[in-house]
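Sharing a model prediction with you, sequence too.
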Amino acid sequence: MHEELENFERNHVWDLVEPPPNCRPIGTKWVFKNKQGEDGMVVRNKARLVAQGFYQKEGIDYEETFAPVARLEAIRILLAFAASKGFKLQQMDVKSTFLNGFIEEEVYVRQPPGFESARFPDRVSKLRKALYGPKQAPRAWYARLKSFCSSPGL
């Protein structure tokens, strides 16, 4: 959990602020997962902090959520075409994907359970970047990826 919160700090995901009037902060929740090796033994315990985006209301808390997704058939066609032409393909994995997308709307979340600020227990976190859970997180990540992929020299 500490590693996840350090990742948030390093990526400047949020600012701890006084809740504005009529603020509707979203709750947060810890989700735990065990990563297993090929032999089935647990090699790492992971904790991810997620926002409870299912509490968000369309038209009030967010407007747009669309982010394109490639269909499996399209990926297969791309791979077959590349193989037939002898093209080299590369792939990448982005760690903490959604933490790289900038949130346009004002989104406030409650402090993580068990990690509330002792000095400011009544404050909320205003998101600068997306985290897992808010409805607009996939769109924010896609906008960042699109900007990167269309930058000169790529």
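That came in fine, so what should we check first?

For the rest of this, base every contact and every neighbour count on C-alpha atoms.
Fine.

Only the buried residues of the helix or strand containing Ala74, if you could.
Following DSSP states H and E, one finds Ala74 within helix 72-85. Buried residues in helix 72-85, counted by 16 or more other CA atoms under 10 Å: none are found.

Put this next to the previous one:
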Amino acid sequence: MNEEMRALQKNATWELVPLPHGKKTIGCGWSYTVKLNADGFIEKYKASLVAKQYTQRYGVDFQETFASVVKINTIRVLLSLVVNLD
């Protein structure tokens, strides 16, 4: 968790701002994952800080959604398409 928090702070992932009047904060929690290598042995432990999105309501707590995570396989497929279809 400490490593993940250092990475979030280093990358300036968020910015503290005052809470608008009449709005509630949403909580967050840790999600833990054990990453395995091809042999099935533990490669690393991963911790992610995630928002408790089930407490949000569209148009009240947020206006838009986004996913900032891209899998490397997606990038490889896109690059392959660009090279082969150019």
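Cool, got the structure. Because the structure is a prediction, the values reported are computed rather than measured.

I'd like the TM-score for the two structures, please.
Overlay of the two chains. TM-score (TM-score structural alignment, normalised by the length of the second structure): 0.66; 76 aligned residues with a CA RMSD of 3.2 Å.

Give me the three-state assignment for Thr65 of the first structure.
The three-state label for Thr65 of the first structure, taken from DSSP: H, G, I helix; E, B strand; the rest coil, comes out as coil.

distance of Phe54 of the first structure from Leu79 of the first structure?
Taking CA to CA, to the nearest Å as the measure, Phe54 of the first structure falls 36 Å from Leu79 of the first structure.

Over to Asp15 of the first structure?
43 Å.

Let me see the ranges of the helices in the first structure.
Along the first structure, the segments classed as helices by DSSP state H run 2-10, 72-85, 137-149.

Of these, give the one that comes closest to Ser125 of the first structure.
Closest to Ser125 of the first structure of those is helix 2-10 (CA to CA; 11.5 Å).

Outside of the closest one itself, list whatever touches it.
Trp14, Ala47, Arg48, Leu49, Leu99 (CA atoms under 8 Å, 6 or more residues apart in numbering).

any chance of those in CSV, plus distance to Val31 of the first structure?
CSV is the format used below for those (distance: CA to CA, whole Å):
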residue, distance to Val31 of the first structure
Trp14, 19
Ala47, 6
Arg48, 5
Leu49, 6
Leu99, 16
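
farthest-separated two in those?
Longest span within the contacts of helix 2-10 of the first structure, CA to CA: Trp14 and Ala47, 18.3 Å.

If you count surrounding residues, which of the two has more?
Neighbour count, other CA atoms under 10 Å: between Trp14 of the first structure and Ala47, Trp14 has more, with 19 against 16.

what residue of the second structure takes the place of the more buried one?
Here Trp14 of the first structure is matched to Trp14 in the second structure, going by TM-score structural alignment.

List the residues that contact that match.
Contacts of Trp14 of the second structure (CA under 8 Å, 6+ apart): Leu8.

Check Lys35 of the second structure too.
Ile42, Glu43, Lys44, Tyr45, Lys46.

Recalculate using a threshold of 10 Å.
With contact taken as CA atoms under 10 Å, 6 or more residues apart in numbering, Lys35 of the second structure is in contact with Phe41, Ile42, Glu43, Lys44, Tyr45, Lys46.

Likewise for Gly86 of the first structure?
When the contact criterion is CA under 10 Å, 6+ apart, the partners of Gly86 of the first structure are Ala80.
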